[in-house]
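**Q** I'll drop the sequence and a predicted model, then ask my questions.
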Amino acid sequence: MSPTPAKRAVANPAAPARLRVGFILANHFTLTAFSTFVDTLRLAADEGDGSRQILCNWTVMSASGHPVRSSCGIEVLPQAGLSNPAKFDYIAVIGGLLHKGPQIDATTESYLREAAAAGVPLIGVCTGSFVLARARLMSGRRCCVSWYHHRDLIDEFGDIEPISDRIFLVDGDRITCSGGAGAADLAAMLVSRHVGEQSARKSLNVLLFDAPRPASSTQPAPPYVLQGASERVRRASLLMEQSLAEPLAIEAIARRLVMSARQLDRLFQAELGVGPAAVYRAMRVEHGRWMLQGTTRPIADVASLTGFADSAHFSRAFRKQFGMTPSQWRQRLAQGPTELVPSDDTASSERRIF
C-alpha cells in the first residue's frame, strides 16, 4: 500500500481574506519594492502556486485610473479607484524617485488623510514614507528610511525621527520600510500576523529568502551624516557615500558640485577641520568596521568593498582610525558586545565627523 498523504489545511475560497492590503503607487515608484511586497502576499494567499486571492487580498488603487509609471519605465495599470479605506487592513504607499515632480495628486493625498482618520494603518515603503510625511501624517513619529535618503528626510522634515539602522519599523498605526528586499520581510510580518507564520515562511522560501528577518535587522549600509554641515558639504558627502567601493577622485566630486578641488578642500577645512580626502577615508573605514561587525566577510573582501587596494592598506587605515587592526577588532567582538572608540592618535576633528 502506498503511504497515506499527510493532511494539510486547505484555503477556503468562500471565507473572507484574513489580510487585505490596498496599494497606492507613487509616480516613478520602485518596482522591486512593490513586486516583492505583493508577491509575498500572493504566495501566501493560496495553496501551492494557485495565486488566488483567498487568504490575502490586494488591490492597486488610483484616483485617475491611468497606468502608473515606475522608476524603471514599466507601467502598472490600477485595478480600482480609491476604495473605501475600511475595506483594508492596511493601505501601503510605494514610493520611488524623490525629485521627479509630485509623487501623488491632491485627491490621493486627501484619501490618505481620510484613511488615517478612519484608523486604517498606513504603510510607507521606500520613499512612500515621504508621501505620508508630506501629507502631514508622520509628525512626531519615527520613520524607517533607507540610509540613501537619510539626509533627505532630515533636510525636509524637522519633526520626524529618521531611523536608518533597520529594514522596517512599526510605530503604532504607521509602518515604514526602507524598501528593496526589506519589503518582502515587512509583508511576511503582516502575513505571519494575520494568516500564520507557516504561510509567511512559505512565501519567502519560494522567493529564495532563507527566513523572515525581524524589523530590527540592519540595512546593508549605515548612514554617514555630517553633523551641522552646509548643503554643498552634505552633497559632496552623499557622492562619497554612494561610491564607497570605487572611490571617486576629489576633483570629480568637485566638478559635480561646479567648483574646484581647492575650493572644496577649503570648504571642508572650514566646516569640519579636515579635507574631503580625510572624510572620504574615514567614511570608508567606518563602513569597513560596520561590515566586520555585521557580516562574516573575509578582511580582504571588506578591504575591496571599501575601496582599498588590499587588506594591508585597509588594516593600516583602520588601525590609524581605531587604534587596532581589523583582526584585533573581530577578536574583541568574539568575546562579546563591545564599543569601538576612535584612536586618540586620530585628529579630534576627524574623530567627530560622523
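**A** Happy to help now that I have it. Numbers count the residues shown, from 1 in each chain.

**Q** from here on, contacts and neighbour counts on C-alpha atoms
**A** Noted.

**Q** does residue 325 touch residue 312 like I think?
**A** No - applying C-alpha atoms under 8 Å, one finds residue 325 not in contact with residue 312, separated by 9.8 Å.

**Q** what about the two, which has more around it?
**A** residue 325 (18 against 14; other C-alpha atoms under 10 Å).

**Q** any idea how far residue 211 is from the more buried one?
**A** Computed with C-alpha to C-alpha, to the nearest Å, the distance linking residue 325 and residue 211 is 33 Å.

**Q** what about the strands in the stretch 201-350 of the chain?
**A** For the stretch 201-350 of the chain, no strands are identified by DSSP state E, counting those that start in this stretch.

**Q** can you map out the strands along the stretch 51-200 of the chain?
**A** Under DSSP E, counting those that start in this stretch, the stretch 51-200 of the chain gives strands at 56-61, 68-69, 75-76, 90-94, 122-125, 142-144, 161-163, 168-171, 174-177.

**Q** with distance to residue 113 added, can I get the ones you listed in JSON lines?
**A** Compiled in JSON lines, the strands of the stretch 51-200 of the chain are given as follows (distance: least, C-alpha to C-alpha, whole Å):
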{"stretch": "strand 56-61", "distance to residue 113": "15"}
{"stretch": "strand 68-69", "distance to residue 113": "21"}
{"stretch": "strand 75-76", "distance to residue 113": "24"}
{"stretch": "strand 90-94", "distance to residue 113": "11"}
{"stretch": "strand 122-125", "distance to residue 113": "10"}
{"stretch": "strand 142-144", "distance to residue 113": "18"}
{"stretch": "strand 161-163", "distance to residue 113": "21"}
{"stretch": "strand 168-171", "distance to residue 113": "17"}
{"stretch": "strand 174-177", "distance to residue 113": "12"}
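
**Q** pasting the second one now:
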Amino acid sequence: MIGILIFPDFQLLDAAGPISVFEIAGRYARSNTPVRVMAAEPGPVKSTSGVEMLARKFGSPSALTTLIIAGGEGVDAAARNACTINFVKAVAARGTRVASVCSGTFVLAEAGLLDGKRATTHWQRTRQFLATYPKVKLEPDQIFVREGNIWSSAGITAGIDLALAMAAEDHGEAVVEKTARQLVLYHRRSGGQSQFSSLLELKAPTGRFGPLLTWAREHLNAKLTVEDLAERAGMSSRHFTRAFIAETGSTPSKAIERLRIEVARARVQSSSEAIERVAEVTGFRDPERMRRAFIRAFGQPPQSLRRAARAG
C-alpha cells in the first residue's frame, strides 16, 4: 500500500500529483497496489486551497510499501505533532521507502531521518531549513534527492517527478514513459536538474548580498571565483561562503552559475548570436560547459531552447 500523509493546510498538489502518477502507472503496469490518504486525525482534511481530502487514521507501518509526506503551510505544526513523527519513524525503521514533497522535508528532518544525509526542499524554505536542521546536507537546487530508502523533492510539481522515478523503479521505464505521456508531460526531469524557480530568486536580489549579486550579474565575463566575491564583500573566503549560504540558500558558485544561465538563456532565445559568443560573454567560456549547464537547468541544450523560442 502507498500512503500519502497529509495534515491541515497541506498543499493539495503535493498529494494529488503523486496520487495521479501512481494511479496511471498502476493501470499501465496492471498493478493493484492501493493508494491511501492518511493523517494523524482521520476525516476531512482541509488544504491551503480550502479543498478537502478524506484521510484515514494512521494504520500499521508494516502495511506500507511507500509513504509520501506532503508539504504546505501547515508543515511546521505537522513536524511538531508527536503522533505524525512517531509514525514516520516507525515506517522508516522497517526500511520502507519514505519521501517528502516540497516542505514535507521538514517532517523527515524532525524525525531525524535526514541527519548526515543529502536532501532538498522548496527553494523558498531553504534558509529556514538550513538554520533549523544544520546536520542535513541540503542541496537546494535539486529537483529530488534519494538517499537509500529516503527521498525528498522540491516544490510542488517536483513531487510528480519524484513519483515518476519511484514508478520507474517499481514498474520500469516503459510504464513511466506511457504515464508521462498520459499526464501530458513534455519530458520526465531527472533528480539532478536544477529547480527552475531557483533562478528567479536572483533576478532582483535583495538582502545582505543583493548589491554583490547585482555587480556580479554585470560582470559575468570575469572569473568570479569565491575568492573574488569574498574580497569584494570584504570578508574571508570561509566566512563569506558560510554567510552566503545562510543568506541565499545557495553556494556562491551555484549562484554565479544561475546568473550566467539566466543571462545566457535570454540571449539565446532573443537573438541569433552565435552560441559560442553567448558562452564567452556570459563567462562560461566553453560552449560545451554552457550546454551541460543548460541541460542541468532546463533539460535541453541551448539550441533546443532557441528553436522552441523561434517556433513560439
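**A** Nice, thanks for sending it over. Quick caveat: nothing in here was measured; it's all calculated off a predicted structure.

**Q** TM-score for this pair?
**A** For these two chains in superposition, a TM-score of 0.69 is obtained (TM-score structural alignment, normalised by the length of the second structure); 250 aligned residues with a C-alpha RMSD of 3.3 Å.

**Q** before we move on, back to that, and of the strands of the stretch 51-200 of the first structure, who's closest to residue 276 of the first structure?
**A** strand 161-163 (25.4 Å; C-alpha to C-alpha).

**Q** which part of the second structure lines up with that closest one?
**A** With TM-score structural alignment applied, strand 161-163 of the first structure matches the range 137-139 in the second structure.

**Q** give me the contact list for that stretch.
**A** Applying C-alpha atoms under 8 Å, 6 or more residues apart in numbering, the external contacts of stretch 137-139 of the second structure come out as 115, 116, 117, 118, 119, 120, 121, 130.

**Q** name the nearest of these relative to residue 151 of the second structure.
**A** Relative to residue 151 of the second structure, and with distances defined as C-alpha to C-alpha, the nearest of the contacts of stretch 137-139 of the second structure is residue 119, at 7.5 Å.

**Q** state the distance from the aligned partner of that closest one in the first structure to residue 217 of the first structure.
**A** Residue-level alignment of residue 119 of the second structure against the first structure, with TM-score structural alignment as criterion, gives residue 143. Using C-alpha to C-alpha, we find residue 143 of the first structure at a distance of 15 Å from residue 217 of the first structure.

**Q** what's the answer for residue 158 of the first structure, then?
**A** Using C-alpha to C-alpha, one gets 26 Å for the distance from residue 158 of the first structure to residue 217 of the first structure.

**Q** residue 137 of the first structure too?
**A** 25 Å.

**Q** those two - which one has more neighbours?
**A** Here residue 137 of the first structure and residue 217 are set side by side on neighbour count (other C-alpha under 10 Å), and the busier one is residue 137, at 19 against 13.

**Q** how far away is that one from residue 330 of the first structure?
**A** As defined by C-alpha to C-alpha, residue 137 of the first structure lies at a distance of 43 Å from residue 330 of the first structure.

**Q** OK, contacts around the most centrally placed residue in the second structure?
**A** The centroid of the second structure falls nearest to residue 154 when counting by C-alpha atoms, centre = their mean (2.1 Å). Residues in contact with residue 154 of the second structure, defined by C-alpha under 8 Å, 6+ apart, are 101, 102, 103, 120, 121, 122, 123, 142, 143, 144, 195.

**Q** can you rerun that using 6 Å?
**A** Under the criterion of C-alpha atoms under 6 Å, 6 or more residues apart in numbering, the contact partners of residue 154 of the second structure comprise 102, 120, 121, 122, 143, 144.

**Q** for the third one, which non-adjacent residue is closest in space?
**A** What that stands for is residue 121 of the second structure. residue 154 (4.4 Å; C-alpha to C-alpha, 6 or more residues apart in numbering).

**Q** residue in the first structure matching the one you found?
**A** Match for residue 154 of the second structure (TM-score structural alignment): residue 178.

**Q** ok, now residue 172 of the second structure?
**A** Taking TM-score structural alignment, the alignment pairs residue 172 of the second structure with residue 196 from the first structure.
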